[in-house]
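Chemist: sequence first, then the predicted structure, then my questions.
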Amino acid sequence: MIAILDYGSGNLRSAQRAFERSGKEVVVTSDREIALNAQGLVVPGVGAFAACMRGLVAVGGDAIVRERLAKQRPTLGICVGMQILFRDGDEHTNGLLHQGVGIWQESITKLDAPILPHMGWNTVEVSSNSNLFKGIEDQSFYFVHSYAAKKPVGIAQAWSTHNEKFLAAVEDGAIAATQFHPEKSGDAGLALIKNWVGML
């Protein structure tokens, strides 16, 4: 079973439909035990870093993610659900950083680009050791964001460019994340979801 964590942020129903196409049972839940013990946990996210983090903490999601990682139970973060897995973010902060879950010790910062948000389809440059992108290394994915991680973390990475290079995805043992929306990325996104489900 795959659990999609409901913490008040994310395209929950579209994510549910996309993950159901993998053939797995999918539930949308904020229940700690279900989220902790599911075969796979998806942490979606839309909106601002701080608001998503507040929602995550309110349902104990930060602790769930850390506990799942300690037990090597697969977790996938999507869009802002990826960003909040990092140490901190500077979105709308007036100089004060918002704390993230802290799985990766880097910051989420604003893209240095004349047009924001970065919205639409973009290609990715994938590490040769990626499992998430097997068979879809040359595909485009759908992005909607103004902030991103810009330094490598994890075991395998995918990069994209919107005036500057940024992390499009990370694979790091039991935890993985995509800055783009696989559930909105057509056949390539569904293939990525199936690749992740195949690793559970």
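Modeler: Arrived safely.
Chemist: contacts and neighbour counts: CA atoms only from here.
Modeler: Fine.
Chemist: what about the strands in this protein?
Modeler: Using DSSP state E, the strands of the chain run over residues 2-5, 26-29, 40-43, 75-78, 86-89, 98-99, 104-110, 118-123, 125-126, 140-145, 147-149, 156-162, 164-172, 175-178.
Chemist: which among those is found nearest to residue 132?
Modeler: Closest to residue 132 of the strands of the chain, according to CA to CA: strand 164-172, at 7.5 Å.
Chemist: packing partners for the closest one?
Modeler: Using 3 or more CA pairs under 8 Å, 6 or more residues apart in numbering; DSSP states H and E, the elements in contact with strand 164-172 are strand 147-149, strand 156-162, strand 175-178.
Chemist: closest one to residue 14 among those?
Modeler: Among the helices and strands packed on strand 164-172, strand 175-178 sits nearest to residue 14 (CA to CA), with 15.9 Å.
Chemist: run the angle between the helix of greatest length in the chain and strand 140-145 for me.
Modeler: Secondary structure of the chain per DSSP state H: the longest helix is helix 186-198. Inter-element angle recorded for helix 186-198 and strand 140-145: 90 degrees (by axes from the mean of the first three to the mean of the last three CA atoms, to 10 degrees).
Chemist: going by neighbour count, list what's buried in helix 186-198.
Modeler: By neighbour count on 16 or more other CA atoms under 10 Å, the buried set for helix 186-198 is 188-197.
Chemist: next one for the comparison:
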Amino acid sequence: MIIVIDYAAGNTANVLRALAKLGVEADLSGDKEKILAADGLILPGVGAYPAAMAELEKRGLVNTIKSAVAQGTPLLGICLGMQLLTETGLEHEETVGLGFIPGVCRTIPMKAGYPVPHIGWSELKIKQESPLTVGLENQSVYFVHSYFTDVSADYIDVTANYSMEVPAMIHKDRVYGVQFHPEKSGKVGLGILQKFVAFCGET
């Protein structure tokens, strides 16, 4: 069972719809026991870093998610969910994140011809392979974001060019993040979700 974590800050309906289209057994839940028993976890996110972390704390889910990851459960963060994987967020105020991947979430730098937020389809460039990157070279996916994860190149699997080289996919151990929205990225996005589900089955 894949659990999409419910904390009132995610694009959950579209994620669940995409998983259903793939025939994947999934449930939306903030129940701690279900999260700890899951084969894999998806942390979606739309909104602001501080508010999202505050909601996870309020629901007692921060320690639950950390416990699940510590026991080896794969985790996929989507958009804001990927940003929350870092140690610190600088959106509005400095906020402590989940800390799974060393780094800081920062504002995309302003540059003429590149409005922020970054909205639309961008081509992917693979930097290093992971179980989720197969077949992604030069494919395009859909982004909507104003912040990026400033992490070491060791953790960056895929980038996209905008006003900067945007980290599009990152990972450390069994924790993965995608800055774009796979649930809005057609067959390419569905393929990434399918590869994550397959990875959960293998682990």
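Modeler: All right, it came through fine. Values in this document were obtained by computation on a predicted structure and should not be read as measured data.
Chemist: how about the buried residues of helix 186-198 of structure 1, which pair is most distant?
Modeler: The span of these, defined through CA to CA, is set by 188 and 197 at 14.2 Å.
Chemist: right, and residue 183 of structure 2 touches residue 13 too?
Modeler: No. Proximity of residue 183 of structure 2 to residue 13 does not meet the contact threshold set by CA atoms under 8 Å, at 9.6 Å.
Chemist: in contact with residue 30 of structure 2, which residues?
Modeler: The contact partners of residue 30 of structure 2, by CA atoms under 8 Å, 6 or more residues apart in numbering, come to 5-7, 59, 61.
Chemist: now with 10 Å, please.
Modeler: 3-8, 56, 59-61, 64 (CA atoms under 10 Å, 6 or more residues apart in numbering).
Chemist: so which of these belong to helices?
Modeler: Short answer: these in helices (DSSP H) are 56, 61, 64.
Chemist: nearest to residue 151 of structure 2, of these?
Modeler: residue 56 (22.5 Å).
Chemist: closest one to residue 88 of structure 1 among the helices and strands packed on strand 164-172 of structure 1?
Modeler: That would be strand 147-149 among those, by CA to CA, at 10.1 Å.
Chemist: with structure 2 superposed, average distance for the closest one?
Modeler: Compared with structure 2 after fitting, strand 147-149 of structure 1 has a mean deviation of 0.7 Å; criterion: mean CA distance after the TM-score superposition for structure 1.
Chemist: just checking, what packs against that strand?
Modeler: Identification of packing neighbours for strand 147-149 of structure 1 by 3 or more CA pairs under 10 Å, 6 or more residues apart in numbering; DSSP states H and E yields helix 80-83, strand 86-89, strand 104-110, strand 164-172.
Chemist: tell me, that strand lands on which residues of structure 2?
Modeler: Counting by TM-score structural alignment, strand 147-149 of structure 1 pairs with residues 147-149 of structure 2.
Chemist: chain center to that stretch, what's the gap?
Modeler: Taking CA atoms, centre = their mean, to the nearest Å, the mean C-alpha location of stretch 147-149 of structure 2 is offset from the chain mean by 11 Å.
Chemist: give me the nearest residue to residue 179 of structure 2, chain neighbours excluded.
Modeler: Spatial nearest neighbour of residue 179 of structure 2, excluding adjacent residues (CA to CA, 6 or more residues apart in numbering): residue 79 at 4.2 Å.
Chemist: how far away is the one you found from residue 32 of structure 2?
Modeler: 23 Å (CA to CA, to the nearest Å).
Chemist: more crowded one of the two?
Modeler: residue 79 (27 against 16; other CA atoms under 10 Å).
Chemist: next up, the contacts around the aligned residue in structure 1 for the more buried one.
Modeler: Aligning on TM-score structural alignment places residue 79 of structure 2 opposite residue 79 in structure 1. By CA under 10 Å, 6+ apart, the contact list for residue 79 of structure 1 reads 10, 43-47, 143-145, 147-148, 168-169, 177-182.
Chemist: among these, name the buried ones.
Modeler: If you count burial by 16+ other CA under 10 Å, the buried members of these come out as 10, 43-46, 143-145, 147-148, 168-169, 177-182.
Chemist: what sits against the spatially closest residue to residue 143 of structure 1 that is not a sequence neighbour?
Modeler: For residue 143 of structure 1, ignoring the flanking residues on the chain, the nearest one in space by CA to CA, 6+ apart is residue 180 at 4.4 Å. When contacts are counted by CA under 10 Å, 6+ apart, residue 180 of structure 1 touches 78-80, 82, 119-122, 140-145, 160, 167-169, 189.
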